[in-house]
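In: sharing a sequence plus its predicted fold:
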Amino acid sequence: MRSDFKFSNLLGTVYRQGNVIFSKDGTVLLSPVGNRVSVFDLVKNQSFTFEYEHRKNVSCIALNPQGTLLLSVDEDGRAILVNFRAKTVLHHFNFKEPVSDLQFSPDGKTFALACGRFIQIWRTPDVAEDRQFAPFVRQRVHAGHFAQVTSLSWSPDSRFLLSSSKDLTARIWSLDSNEQDLAATTFAGHRDYVVGAFFSSDQEQIYTISKDGALFQWGYTSKQEVEEGEEPDLSTYSWRIVKKNYFYASQAKVKRVTFHAKSNVLVVGFTNGEFRLYEVPDFTLIQQLSMGQNAINAVAVNDTGEWLAFGSSRLGQLLVYEWQSESYILKQQGHFDATNAVAYSPDGSRVVTASDDGKIKIWDVVSGFCLVTFQEHAAAVTGLAFAKKGQVLFSASLDGTVRAWDLIRYRNFRTFTAAERIQFNCLAADPSGEVVCAGSLDSFAIHVWSVQTGQLVETLDGHEGPVSCLSFSKENGVLASSSWDKTIRIWSIFGRSQQVEPLEVFADVLAISVRPDGGEVAVSTLDGNVLFFDIYEGKQVNAIDGKKDILSGRHLEDRFTSKNSARSKYFTSIDYSFDGLSLVAGGNNNSICLYDIPNGVLLKRFVVSRNMSLNGTLQMLNSKKMTEAGSLDLIDRDGENSDLEDRIDNSLPGSNRGGDLSTRRVRPEVRVTSLKFSPTSNAFAAGSTEGILIYSVDETILFDPFDLDIDITPQAVVEALNENEYLNSLVMAFRLNEEYLIKRVYESIPVKEINLVSGGLPIVYVARMLRFIGEFSVESQHLEFNLIWVKAVLSAHGRYITSHKHEFASSLRAVQRFLGHIAKDVVSASSDNKYAYWFLTSTDGSMGTGFEDDDDADDALGVKQNLESDDDVIMENNSSDDDEEGWIGFSDAKANILPVTQEKDDDKDEDDDEGVI
């Protein structure tokens, strides 16, 4: 079991706050998610989240036009400069006050940011320059506004900058000091905050939009009329209002606005969730749609003007809309409330999450997108379980029902209930999918239902307290249950007798997990221990003390240090690895622990989050903020906000769920609610406050030599290949792990040698061979050649692969993806060829010549006969050459084509009888 897991992706959260941006090519969307940044590739249908973290939630991000540098700033003004392509952090910087907007210039040489009422111009770090100690160099600071700057916008030539502010004005600035006096203009006249100001594509017009829905169009005109032939007097020219328009959005206010200068399309988002598209300067309404009832907090348009992106932080919604075709490219939303349970599908390709909002969401691990959402539950969903084949999902809820979901048709096909209305808090499903069990805090019994009939078949009595946890073995019908009576019971569901002896523990059991082979059960207790019991002998065999391994952070209201805190020194979720040798554990704290079970040692500890906006992430509090009444961060300053909607407090006390409702706690607490290992053994998922964290083993190592020797060189591989030592050259290429070398050897092996080479391939290289074929075949044109390789490897090593599925899961998934891609292409090509053949055979004269006179028809028929005779000669020659050169699959196809052309006239009557169209 490998322990080098690293953070790879964040699911369950697509947008939190701040702005969203498109890349230069318009196919990649960047969105802030908490204190991280997620990237969505809208063409390849993939997503990833940067590994680096900010100290607090990200407030604004910007990507330079070259697509190489990403700059993200958090709520306190701390910035991180990232190499976007290499995904590496280059520099940390502190702007020392909150940043409201951040924009790179179109030429990428400078960037501007708005800090309070000031505008700062900075030079973008350049690789061509000499290495310098400070990559950020500030060029200029503009101070002209009297209130907070709301937005910034560059001119297309990167010479001028427009700024809008809460002082009801917009201003224009120049990068050149000589032009500053000419460009210094204040655009006044609005009666509310100016939300945005933009240049037209020719820079002859300026548009300013205010919060109350007013759009002013400004032009550079003169007071005096200029006659023809006279030189204009520039002293009489100034920016003046040319036209005024109003949105008339009733009670809604303008929240966000953006402008695409190339197509003159203005996109406006309102506080009621509505967004509109206008064409300026004519002010023509193109479209008017709504993404919900919550305010739109982010609006972006890509460089081509085809795709629009919208973000709403209230519900965590992210939307990409193609306005010309009126279709959605991306439509995602995370859970509204805390995540309670996480489950992997048996093939490891999907993650299912359940939440307090009563929804169940299925996420694709590769793309990171939500595939489907189930909303049938009327209360919080507390448990999830898969059947062994992965086509059936079970869920338990506090609404008193257990539901079975069909993941092929995406519907609820069974609903299980008890004799009385009780709330189910735990769930376990037999791997065969025959029975499903659930426990409740209201009853001391375990309810067992038959999935086929939907009837309650048995009630397991024996516990003397509420049932807290259930877990099924993956290999046999062994069910383990725990209760508040401090006992563990092992049930044989399909046995004749249900009399079981309890296993005593000395503290309340918080989590339980059965080893995949069904021989051992692990439990996490309230005193911070993880205990292991042998199921067959009924005795404790091992124990791990986890209290010293847990990072218990300090809350803002704590009067004691984290070292003396006993609040969360325990695990609330545990899970076995595929081989039963490792255990992952997490709880209401900031740590995820990976243990080696035989030795009882901690292999690795993962920090869940470094976001200081959450409670429990800091070990020590800032002493300058501590007073006799508590921390200064506990003071609610929302009443000092300038906007009415920001002053209204809709939050509820007790947001950490389970705290003292008399204290007003509105800051979320960092915790891990559920942990699950992937069946493919290369990843595990953690349901946390920030979302679903995916930790995986990095398999993208460029140089990973295996059994390397001094005699193994690229030259030795080529020499072995020239001497027809195919197996030896292939093994040496895999040892060097050079992709170009593996491709060369792979394509040089003759078809008649493939079976022999596959049979002699060492078993340690089979997984790497299958993974290489799956990845290489997607881009390769040799379809039949690759299929022969797949068949030969599976035929030679199929028995070993079947008995070691967990080792070949990722490799087989790559091959399966290739086969699915080929199958789709072959079916479409086959149908196209079939209809083309029908069309060609229908134009042989049986349905009429289609010519106006007989002479044209005779000429055409003569040309056709000549072509047919020439084709026969060409095909015969080509087929003989191909057979000599060893080409695959073409000789048979050409042999089948020849009789069609030669016997077409002979079979004409038969075709008419068969009804050819």
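Out: Perfect, I can see it now.

In: rest of the way, CA atoms for contacts and neighbours
Out: Will do.

In: the closest residue to residue 462 other than its chain neighbours: neighbour count?
Out: Spatially, and ignoring its direct neighbours in sequence, residue 462 is nearest to residue 445 (7.2 Å; CA to CA, 6 or more residues apart in numbering). Number of residues near residue 445 (other CA atoms under 10 Å) recorded here: 20.

In: name the helix or strand for residue 856, please.
Out: Using DSSP states H and E, the element containing residue 856 is helix 854-885.

In: ok, and for that helix, which residues are buried?
Out: Judged by neighbour count (16 or more other CA atoms under 10 Å), helix 854-885 contains these buried residues: 872, 875, 879.

In: what's the following helix or strand after that helix?
Out: Downstream of helix 854-885, the next assigned helix or strand under DSSP H and E is helix 890-902.

In: contacting residues around that next one?
Out: For helix 890-902, the surrounding residues in contact (CA atoms under 8 Å, 6 or more residues apart in numbering) are 868, 872, 875, 879, 882-883.

In: next one for the comparison:
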Amino acid sequence: MLKSEFRPISGRISDIGWDGDSQRVLAVGDGKERFGHVFSFDSGNSLGSIDGHSKPINACSMRQSRPMRAVTCSDDGTCVFFHGPPFKFDKTLKDHTGFVNDVRYAPGDAYFASVGSDKKIFLYDGKTGDLVRQVAADCQDAHTGSIYAVSWSPDGKFLVTSSGDRTCKFWDIEADKLVHTVAVGKGSTAPDHQQVGNVWAGSHIISLSLSGDINVLSLESPEPVHVVTGHQKAITGAALTPSHVLYTGSYDGKVCAWDFGSDAPGIAANVSGTMANGQIRAMAAAADSRVAVGFLNDSVQFVSNAQLAGGSSIGLGAAPRSLAISSSGDAIVAVLENDDLVVARNGHAAKVAVAETPSLPRAAAITPSNGLVAVGFQDGSVRTYKLDGSALVFTGAVVTRNSREITALRFSPTGDLLAIGDAGGKIMLVNAASGDLVTSRWAFHTARIYSIAWAPDGAHAVSGSLDGHVIVWNVAAPMKKIHIRNVHLGGVAAVAFLSNDSIASTGADGSVKVFDLTY
């Protein structure tokens, strides 16, 4: 529950610190009138003035015992030491020769340490702010890149530093020497492996990569003992394979595999191989667990077993708006951003003419079994076709139940039902063969439907919408639903049933969320 909200500075907040009484908060960053402010957590009243810097403040730390002290560090190459409360300027520390990126008090408050782009670590007296020494000044294996973060061990005997040279180093403060180095990225020189943050909490030592990966460190291992990965940008597509691996793709072109059939479900793995550059627009899974990934650069590539599958990519002629793949994986039906409808087979895509309507195609789906294709159009109609080689043969069936542009289509597992979602947030459930209406009561979203998925037994369906909500629908009792509100800030990109009683959702917030259902 939110207790209070304050705006201590006008711009970005880079760091916050609490005092030992948990009454005072120090917030620093980039503001127009000031770069930092200290205030009471409950009332927001000012408890001092954070002065002395000429450029944005990168980090701060507060002494947890009395007498109260605080220290900040900045892009101006200095640290500033404060007495309080009320907190006021005491002295400027000018020992660094470049940006000062982080500063932290030790447990026990006897010292604080600062690190910067000059690759140096300085140790100061925690009460007076006087310089004690440069840590391991003569070390031959010191960092070769800017140091971005520093943390103390719980006993205050060691420091861990994270650097742009893609290493984390452990320092014995009493012995004044380097004791261990952890290299991140297995020799890679990619900027993604630069280390930009860390924390030492109890027995857990964590360092953050520029890519967003979380590295679990150990004093006993020369490389991270575990890496937690995921998306840093909005997820724009997802597909669940029959082997219960959820593939997700994001705005930056990254593809992750989440194996929910393993002993450690919910742990992501980066898909290996050279993927196309650019935003991922759509994804679809075949029965053989291959996943088609459509990119903004007008191509489709295939992923299998958490790696790029063999074979060249398929050029579509434009970025895909919607992808559907046959159960055998040998045919793809795609609706493109240039309003074309194409069928791709054997590495080649062929444009399909739709003469039955002047309206433009917007979404497509293929039945799991008999090759029936549904295409949704801008005028709210849906037409069905038989897949014949690289052609689509119109069956004559037309569904005109929706009044808005069709944005999502999905056949039930048996192929006898078709769920049709539109730009107005409504879902019509119809008989796939005849087009007869089954129910029009799935109408509780307030914005565009982005994704629909079916439970394996076909008794329920789930939908995700731009409104950020996820709704689980009951086929037998259309008014009986499970409404999960505000699941993803910015909208739900995709939904999937992991089992009859479990669903996963992805969204613009870059997260994957799993819900267990009780009907």
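Out: It's in. What you see is a predicted model; the values in this text were computed from it and never measured.

In: on that earlier part again, against the second structure, where does the helix holding residue 856 of the first structure fall?
Out: Across the second structure, nothing matches helix 854-885 of the first structure (TM-score structural alignment).

In: report all helices and strands that that helix contacts.
Out: In terms of contacts (3 or more CA pairs under 8 Å, 6 or more residues apart in numbering; DSSP states H and E), helix 854-885 of the first structure is packed against helix 890-902.

In: flag every buried residue along the helix it packs on.
Out: Neighbour-count burial for helix 890-902 of the first structure, with 16+ other CA under 10 Å as criterion, is recorded at 891, 898.

In: equivalent analysis for stretch 384-396 of the first structure, please.
Out: Neighbour-count burial for stretch 384-396 of the first structure, with 16+ other CA under 10 Å as criterion, is recorded at 384-388, 390-396.

In: likewise for stretch 247-261 of the second structure?
Out: Taking 16+ other CA under 10 Å as the criterion, stretch 247-261 of the second structure shows 247-260 as buried.

In: follow-up on the earlier one: now intersect the buried residues of stretch 384-396 of the first structure with the strands, please.
Out: The subset of these located in strands under the criterion DSSP state E comprises 384-386, 392-396.

In: tell me the one of these nearest residue 606 of the first structure?
Out: residue 384 (24.4 Å; CA to CA).

In: need the counterpart of that closest one in the second structure.
Out: Residue correspondence, TM-score structural alignment: residue 384 of the first structure in this structure matches residue 283 in the second structure.

In: for that match, give its distance to residue 347 of the second structure.
Out: Taking CA to CA, to the nearest Å as the measure, residue 283 of the second structure falls 17 Å from residue 347 of the second structure.

In: please pull up the equivalent of residue 396 of the second structure in the first structure.
Out: Correspondence of residue 396 of the second structure to the first structure, assessed by TM-score structural alignment: residue 501.

In: please list all residues in contact with the nearest residue to its match once chain neighbours are set aside.
Out: Of all residues beyond its chain neighbours, the one nearest residue 501 of the first structure is residue 489 (6.7 Å), with distances taken as CA to CA, 6+ apart. By CA under 8 Å, 6+ apart, the contact list for residue 489 of the first structure reads 480-482, 500-503.

In: just residue 190 of the second structure next, same as before
Out: Taking CA under 8 Å, 6+ apart as the definition, residue 190 of the second structure has no contacts.
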